[in-house]
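Colleague: The following comprises the amino acid sequence and a computationally predicted model.
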Amino acid sequence: MGACLPEIADPAECLREWLAGYDRVFVLTGAGCSTASGIPDYRDARGEWKRTPPVDFRDFTEDPAVHARYWARSFIGWPVISLAHPNAAHLALAQWQGSGRLSRLLTQNVDGLHGRAGSRDVIDLHGRIDQVVCLDCAASYPRAEIQLRLSEDNPDWVGLAAATAPDGDADLEGRDFTRFRAPRCEVCGGRLKPDVVFFGENVPRVRYESARTALLGSQALLVVGSSLMVYSGFRFARMAHEAGLPIALLNRGQTRADSIADLKLEGDCTAVLPLALQEPRDSSALLGSAGMLSVP
């Protein structure tokens, strides 16, 4: 694994120097890119779960109790996602895209904050939580519309609070979920599901192929705020490695790709990216306290 020269101890300067060698950089982001927006991540610095893993697709579709519990928790957690705003990392990537050096942006996040920050042609690997789809007839609805319907159908649940997850789920226990009225499709009466990839589901093939083509047409891979513990994201790091593309990681804690990366940096992406992605008038201005350099 590579590291910066000893005289370049600041991760922002280190990343800027690494990026200077490439004109087409594929960027993959994860939950760590959105924590500063108030959306918590799933894993700790060791890549272990901080909370209960997300609901499994099969359980969601086959167990009415799990289906109702998910929607009850989502009802409580959705406001945190809907009120979140892009942070400095999202804005830095959107601005950098304007330079033409960001070949494509792929995100594991479902919060839509990259798009709201101004990034174009974002590939939402795991879908978007702000859309809801019918599992039976494929009708789609804005999540905000579903929230209003849930409020009307479940007035006793309005105002409850709980810790929220990146997918809008909430740690809401000790309630009788069988009394919660889950939303139904207004077209066919079928079951509704957020338009995101649940555990146990596959990323749509067309989405995967679009990301794969963009990655293999790039010169390097930059991973920001992801432990890559989920295979759907890690496979792009493995793909880059197998294709001989250099890989840089910016994350707090270990990642699944540490052993194949050319550069691993520890730091807060909201502090590092705005400095690393700008064209500084004076390079000494970048030397600061954005984070720590991880030297294996």
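Modeller: Noted; the coordinates are in hand.
Colleague: rest of the way, CA atoms for contacts and neighbours
Modeller: Noted.
Colleague: Around Val206, count how many other residues there are.
Modeller: The burial count assigned to Val206 is 9, neighbours taken as other CA atoms under 10 Å.
Colleague: Can I take it that it is in a strand?
Modeller: No: when classified by DSSP: H, G, I helix; E, B strand; the rest coil, Val206 is found to be helix rather than part of a strand.
Colleague: roughly how far apart are it and Arg238?
Modeller: Taking CA to CA, to the nearest Å as the criterion, Val206 is separated from Arg238 by 19 Å.
Colleague: Next: Trp71.
Modeller: When CA to CA is applied, the distance between Trp71 and Arg238 equals 35 Å.
Colleague: Same question for Pro246.
Modeller: With CA to CA as the criterion, Pro246 and Arg238 are 11 Å apart.
Colleague: Please go through the chain and pick out the longest strand.
Modeller: Identified as the longest strand of the chain according to DSSP state E is strand 127-134.
Colleague: helices or strands up against that strand?
Modeller: Using 3 or more CA pairs under 8 Å, 6 or more residues apart in numbering; DSSP states H and E as the contact criterion, the secondary-structure elements in contact with strand 127-134 are strand 140-142, helix 143-153, strand 192-196.
Colleague: Out of the ones you listed, the one nearest Ala3 is which?
Modeller: Across the helices and strands packed on strand 127-134, the minimum distance to Ala3, taken as CA to CA, is reached by strand 192-196, at 36.2 Å.
Colleague: what angle sits between the closest one and strand 127-134?
Modeller: Direction vectors for strand 192-196 and strand 127-134, defined by axes from the mean of the first three to the mean of the last three CA atoms, to 10 degrees, enclose an angle of 150 degrees.
Colleague: Structure two is appended below for comparative analysis:
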Amino acid sequence: MPSSVTAEAALEQCARGRLVVLTGAGLSTDSGIPDYRGPDAPARMPMTFQEFVASPTAHQRYWARSHLGWARMGHATPNPGHVAVAALGADLVITQNVDGLHEAAGTPHLIALHGRVADVVCLSCRSTTSRIALQERLERANPGWAARHAEVANRPDGDVALEETAGFVVPPCEECGGLLKPDVVFFGENVPKDRVERCYAAVEALAEAGGTLLVAGSSLTVMSGLRFVRRAAQRDVPVVIVNRGPTRGDALATHLVAEGTSEWLGRLAAVRTT
């Protein structure tokens, strides 16, 4: 069981020495992006990769929702939590988020574990384009769509709560006519092996240097993030978890902080930069 549930003890643990930070959707809620499993998170059944590629209707539904969601998500800006993480001097920041806000905050030594929704890839020729360019093509192919659905509620990762998507036109890859997909890891896909190995290596380095793994704003429900907490615990690396609500890694934590991320990370950044 965790040895402490106090924010002060957790701050002391992270104040000095080597640090790897793992962030989740809870870090971006202060930027107006809903999370997946927080107390106010909307009910959601994420689309799987298999459904996306096998069903033309699902493909259409995804991009119709994303067209609306991106128009809102694309205007999100880093909040004080992102700014604080960028200032921590961490060996590595591993984010499970695809919103690009760590990049916008200027975070060094960053791995976007699940990719970035700002990038688009063709599943046939593997050419990549920007989401902004695709957004312009979607607008031209679907004039008035955004205005007609202006009141639809936001969901995580640029998704929206829209059920009626028939008639939405999804343009193909301009290079080969193939299927376009955001360059992110869907449910049912694997995180690229090289990303995972780089993250494991950073955690292993903490074991040798007496560092700490800090988890901020993640429920650790999926294995893609939890595995690094498990590796840290196996190597006797202290684990600090800052999250509103329980996480799947709580039993492995050295310190738990049941607070929002922005304020606590700001306090930590102030300590580590003095």
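Modeller: Alright, I've got the coordinates. Keep in mind the model is a prediction, meaning the values are calculated, not measured.
Colleague: need the contact list for the most centrally placed residue in structure 1.
Modeller: Structure 1 has Asn109 as the residue nearest its centroid, 2.2 Å off, counting by CA atoms, centre = their mean. Applying CA atoms under 8 Å, 6 or more residues apart in numbering to Asn109 of structure 1 gives the contacts Thr29, Gly30, Ala31, Asp124, Leu125, His126, Gly127, Arg128, Pro166, Asp167.
Colleague: so who does the corresponding residue of structure 2 for the second one touch?
Modeller: Structural alignment (TM-score structural alignment) places Gly30 of structure 1 against Gly24 in structure 2. Residues in contact with Gly24 of structure 2 (CA under 8 Å, 6+ apart) are Thr95, Gln96, Asn97, Ala216, Gly217, Ser218, Ser219.
Colleague: how close does Arg252 of structure 1 sit to Val187 of structure 1?
Modeller: 45 Å.
Colleague: can you give me the strands for structure 1?
Modeller: Counting by DSSP E, structure 1 forms strands over residues 25-29, 102-107, 123-124, 127-134, 140-142, 192-196, 220-224, 247-250, 263-267, 291-293, given from the N-terminal end onward.
Colleague: Now for the aligned partner of Glu186 of structure 1 in structure 2, how many residues are close by?
Modeller: Alignment note: Glu186 of structure 1 maps to Glu174 in structure 2; criterion TM-score structural alignment. With neighbours defined by other CA under 10 Å, the count for Glu174 of structure 2 comes to 11.
Colleague: What's the separation between Glu174 of structure 2 and Thr129 of structure 2?
Modeller: If you go by CA to CA, the gap between Glu174 of structure 2 and Thr129 of structure 2 works out to 10 Å.
Colleague: Next: Arg198 of structure 2.
Modeller: The span separating Arg198 of structure 2 from Thr129 of structure 2 equals 25 Å under the rule CA to CA.
Colleague: Looking at those two, which is more packed in?
Modeller: Thr129 (18 against 14).
Colleague: what residue of structure 1 takes the place of the more buried one?
Modeller: Using TM-score structural alignment as the criterion, Thr129 of structure 2 maps onto Tyr141 of structure 1.
Colleague: One more: Ala64 of structure 2?
Modeller: Using TM-score structural alignment, the partner of Ala64 of structure 2 in structure 1 is Ala72.
Colleague: Please give the number of neighbouring residues around that match.
Modeller: By other CA under 10 Å, the burial measure for Ala72 of structure 1, its neighbour count, is 25.
Colleague: thought it was touching Arg179?
Modeller: No: the pair Ala72 of structure 1 / Arg179 is not scored as a contact, 9.6 Å apart, by CA atoms under 8 Å.
Colleague: corresponding residue for Thr107 of structure 2 in structure 1?
Modeller: Taking TM-score structural alignment, Thr107 of structure 2 has Ser119 as its aligned residue in structure 1.
Colleague: ok, for that match, nearest residue in space, not its chain neighbours?
Modeller: Spatial nearest neighbour of Ser119 of structure 1, excluding adjacent residues (CA to CA, 6 or more residues apart in numbering): Ala94 at 4.4 Å.
Colleague: For structure 2, which segments are assigned as helices?
Modeller: If DSSP state H is used as the criterion, the helices of structure 2 fall at 7-14, 49-54, 56-73, 80-87, 101-104, 131-141, 145-148, 193-209, 223-234, 261-272.
Colleague: The aligned partner of Pro42 of structure 2 in structure 1 - how many residues pack around it?
Modeller: Using TM-score structural alignment as the criterion, Pro42 of structure 2 maps onto Lys50 of structure 1. Applying other CA under 10 Å, we find 13 residues neighbouring Lys50 of structure 1.
Colleague: ok, so what distance separates Lys50 of structure 1 from Gly77 of structure 1?
Modeller: From Lys50 of structure 1 over to Gly77 of structure 1 (counting by CA to CA), the distance is 17 Å.
Colleague: So Arg230 of structure 2 is in contact with Leu252, correct?
Modeller: Yes: between Arg230 of structure 2 and Leu252 there is a contact under CA under 8 Å: 7.2 Å.
Colleague: Quickly note the distance from Lys264 of structure 1 to Phe177 of structure 1.
Modeller: Distance of Lys264 of structure 1 to Phe177 of structure 1, given as CA to CA: 44 Å.
Colleague: returning to what we had before: please name the nearest non-neighbouring residue to the match of Ala64 of structure 2.
Modeller: In space, Ala72 of structure 1 comes closest to Phe180 once its chain neighbours are excluded; the distance is 6.4 Å by CA to CA, 6+ apart.
Colleague: Based on its surroundings, how many neighbours for the one you found?
Modeller: Under the criterion other CA under 10 Å, the count of neighbours that Phe180 of structure 1 has is 21.
Colleague: quick revisit: quick one, which of the helices of structure 2 gets closest to Ala161 of structure 2.
Modeller: Each of those has some distance to Ala161 of structure 2 by CA to CA; the shortest is helix 56-73, at 7.5 Å.
Colleague: which strands and helices sit next to the closest one?
Modeller: Based on contacts counted as 3+ CA pairs under 8 Å, 6+ apart, the elements that helix 56-73 of structure 2 packs against are helix 49-54.
Colleague: name the helices or strands packed onto the helix it packs on?
Modeller: Helix 49-54 of structure 2 is packed against helix 56-73, with contacts defined by 3+ CA pairs under 8 Å, 6+ apart.
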